[in-house]
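>>> Need coordinates for the below:
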Amino acid sequence: MKYRPGWQRGLIELRQSFTNPAELTSHFLWPVLMLVALFFLRYRDFGSTGLLLGALALPSILGMNAAMGMVSMSQLLTADRADGTLLRAKAIPNGMVCYLIGKVVSVAGGLIVDLAILLIPGLIIVDGIALGSAHWFTLVCVLLLGLVATLPIGAVLGSLLTTARSQGLIQLPMLALIAISGIFYPITALPGWLQFIGQLTPIYWMGLGMRSALLPSEAVVVEVGESWRHLETAAVLGVWAVAGLLLAPVVLRRMARRESGSKVAERREQALRRVA
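Coordinates of the predicted model:
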């Protein structure tokens, strides 16, 4: 298979992330902090709905973490562009596509492990979570489709930036989109125009899909149209996935064509001057 090196590269990077002390700490730190928050929310009621705040928070935290994979992808691509990794990749046949596949595999694998670290203890801590086999199937499908839909977008965004210092240009808008996506509270509480914008993003549909997988059926009353909209979730995430997978390799190849050894050296020199 001509794209097999990309898959192998991703698995190697994923394995290395669990042998590096700094990266290993990052895998556990955020899930542990979220579990502490869930512990204190586990018995609090959400208004007069009869639902527990901890049960509502768990799928929301999972959805937010999965959505932040776009930022992680963007940061990694920007770093690889700065140190010349992308420049070397473009010299290999199918190098840019294999590079993209490798990053999707490594980032998605790391996110899935992080979510498992959060989800498994969270199911023990929090009451009111649905655990049927159909719910698990929905959760896995939404997670995998959501990652395929969002990670290539992160690659496209990262290809537009030349330095790690410019990552704030992505992080701030991303946090704003997460805020209006219904991840932390029902999107129906927002003005109509914000609801429209939120539903254009894959973040909203990832959160909706995870809530449909983990929450009891009566929780649907707080959603748009009082429906989990499974078909719409699959369709929107599918469109984003296809668009991202088609667009990302093209953008990466065009960006790589503008890269040169002199540009990489110039960025290194600028970084050294800032440190000095």
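>>> going forward, measure contacts between C-alpha atoms and count neighbours the same way
Will do.
>>> Please tell me how far residue 69 sits from residue 143.
Using CA to CA, to the nearest Å, residue 69 is found at 12 Å from residue 143.
>>> same question, residue 269
For residue 269, the distance to residue 143 - CA to CA - is 41 Å.
>>> Next, count neighbours for the residue nearest to residue 152 when sequence neighbours are not counted.
Closest residue to residue 152 apart from its sequence neighbours, by CA to CA, 6 or more residues apart in numbering: residue 244 at 5.0 Å. Residues near residue 244, counting by other CA atoms under 10 Å, number 20.
>>> try residue 201
Residues lying near residue 201 (other CA under 10 Å) number 18.
>>> Same question for the one 10 residues further on.
Other residues within reach of residue 211 by the criterion other CA under 10 Å amount to 30.
>>> Do you have the helices of the chain handy? List them.
4-17, 21-41, 53-67, 69-83, 85-89, 95-125, 133-159, 168-179, 192-199, 202-214, 230-257, 261-275 (DSSP state H).
>>> structure for this one too, so we can compare:
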Amino acid sequence: MNHTANAVRAGLARGWIELKQTATNGQDIFGNLLTPVILLIVMLSMRGDTLAGFPLSQAVFALPGVIGMNIMISGLMDIAGRLAVEREDGTLLRAKALPSGMVGYMVGKVVTVSGSALVVAAAIIVPGAFLFDGLRLDAGAWLGLLGILVLGLLATMPLGAIAGSFLTNPRAVGALMLPIAGLAAISGIFAPITLFPEWLQWIGQVFPMYWLGLGVRSALLPDAAVAIEIGESWRQLETVAVLGVWAVIGLVVAPVVLRRMARRESGAAVAQRRHKAMQRIT
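Down below sits the predicted model:
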């Protein structure tokens, strides 16, 4: 009997069930749609603004970057948050007790988080296509968008698993928001990175968020928009290379970190975390 294959099948089934539950739970629906609605309102306020020498509005420039930013937030914070919560409530310990249980557990999380991330991306781009003029939405654009979203999730979800392995409780997930907000500020999400000092441009290009934004812009914006990018190029090969490197690093490091975390899980550890959680509530 192939325990790993069975675990993968169970993980796929579990992830699909969790995804369907998310789609029918009012609280989850509200949580998934709140951020896209807020961002669309922000971009609507920018619709009349233009960038010097740029043929489209600032809102049209920002929309692809926002999609890329949300992919990173989903891949990093969602995975990390789920790991932290399910370590505390004992779900991870139960998964560990099964043959290849951690494999099935992580496959399920990948399915759930990927599905939710794609729903959030759709919740931004579909209304955005009606609200803002200038987006390129032909078959090639959709194919390019799907490709960069999948690559972006591969690059960010392992990082989320690594971060979640070190979080001591679910409330610590909020600490990840500060560096993500800092990255958004220097990664050319709402304004072209070429407007920043060169040293800041180099820092922004180290991390996946800039390349996610660039990749989505290359898929959705017209060819003339490339004039405002670094080197007046979409740098598609570089985008694939950088995100690919992040994906490889994450996929190599994450299993090691997750195995080490799983070895530390025990009934006593779960009971101690629950006791601390109850003390915080009372």
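>>> Provide the TM-score value for the superposition.
The TM-score (TM-score structural alignment, normalised by the length of structure 1) is 0.95; 276 aligned residues with a CA RMSD of 1.5 Å.
>>> so who does the counterpart of residue 42 of structure 1 in structure 2 touch?
Under the alignment (TM-score structural alignment), residue 42 of structure 1 pairs with residue 47 of structure 2. Going by CA atoms under 8 Å, 6 or more residues apart in numbering, residue 47 of structure 2 touches 57-60, 132.
>>> What of residue 135 of structure 2?
60, 129, 220-222.
>>> Quick check: the gap between the aligned partner of it in structure 1 and residue 37 of structure 1.
Aligned by TM-score structural alignment, residue 135 of structure 2 pairs with residue 129 of structure 1. Distance of residue 129 of structure 1 to residue 37 of structure 1, computed by CA to CA: 17 Å.
>>> go on, residue 176 of structure 1?
22 Å.
>>> Looking at these two, which has the bigger crowd around it?
It is residue 37, of residue 176 of structure 1 and residue 37, that has more neighbours when counted by other CA under 10 Å, with 14 against 11.
>>> Check the gap between the more buried one and residue 31 of structure 1 for me.
10 Å.
>>> so which of the contacts of residue 47 of structure 2 comes closest to residue 204 of structure 2?
residue 58 (19.7 Å; CA to CA).
>>> The closest one reaches residue 45, doesn't it?
No. Applying CA atoms under 8 Å as the test, residue 58 of structure 2 and residue 45 come out as separate, 9.8 Å apart.
>>> follow-up on the earlier one: quick one, which of the helices of structure 1 is packed in tightest?
Among the helices of structure 1, ranked by average contacts under mean count of other CA atoms under 10 Å, first place goes to helix 202-214 (a mean of 27).
>>> residues in structure 2 matched by that one, start to end?
Going by TM-score structural alignment: helix 202-214 of structure 1 matches residues 208-220.
>>> what's the spacing between the equivalent of residue 24 of structure 1 over in structure 2 and residue 71 of structure 2?
Pairing criterion TM-score structural alignment: the partner of residue 24 of structure 1 within structure 2 is identified as residue 29. Separation of residue 29 of structure 2 from residue 71 of structure 2 (CA to CA): 17 Å.
>>> How about residue 11 of structure 2?
Between residue 11 of structure 2 and residue 71 of structure 2 the computed distance is 22 Å (CA to CA).
>>> ok, back up a step: what distance do you get for the residue nearest to residue 152 of structure 1 to residue 205 of structure 1?
Residue 244 of structure 1 is 16 Å from residue 205 of structure 1, by CA to CA.
>>> same thing with residue 108 of structure 1?
18 Å.
>>> Same check on residue 220 of structure 1?
Distance of residue 220 of structure 1 to residue 205 of structure 1, computed by CA to CA: 14 Å.
>>> before we move on, what about residue 228 of structure 1?
10 Å.
>>> now swap in residue 14 of structure 1 and tell me
Note on residue 14 of structure 1: its distance to residue 205 of structure 1, by CA to CA, is 27 Å.
>>> Repeat that for residue 3 of structure 1.
30 Å.
>>> before we move on, what about residue 240 of structure 1?
For residue 240 of structure 1, the distance to residue 205 of structure 1 - CA to CA - is 11 Å.
>>> just residue 133 of structure 1 next, same as before
Noted for residue 133 of structure 1: a distance of 21 Å to residue 205 of structure 1, by CA to CA.
>>> Before I go, just wanted to say thanks for your time.
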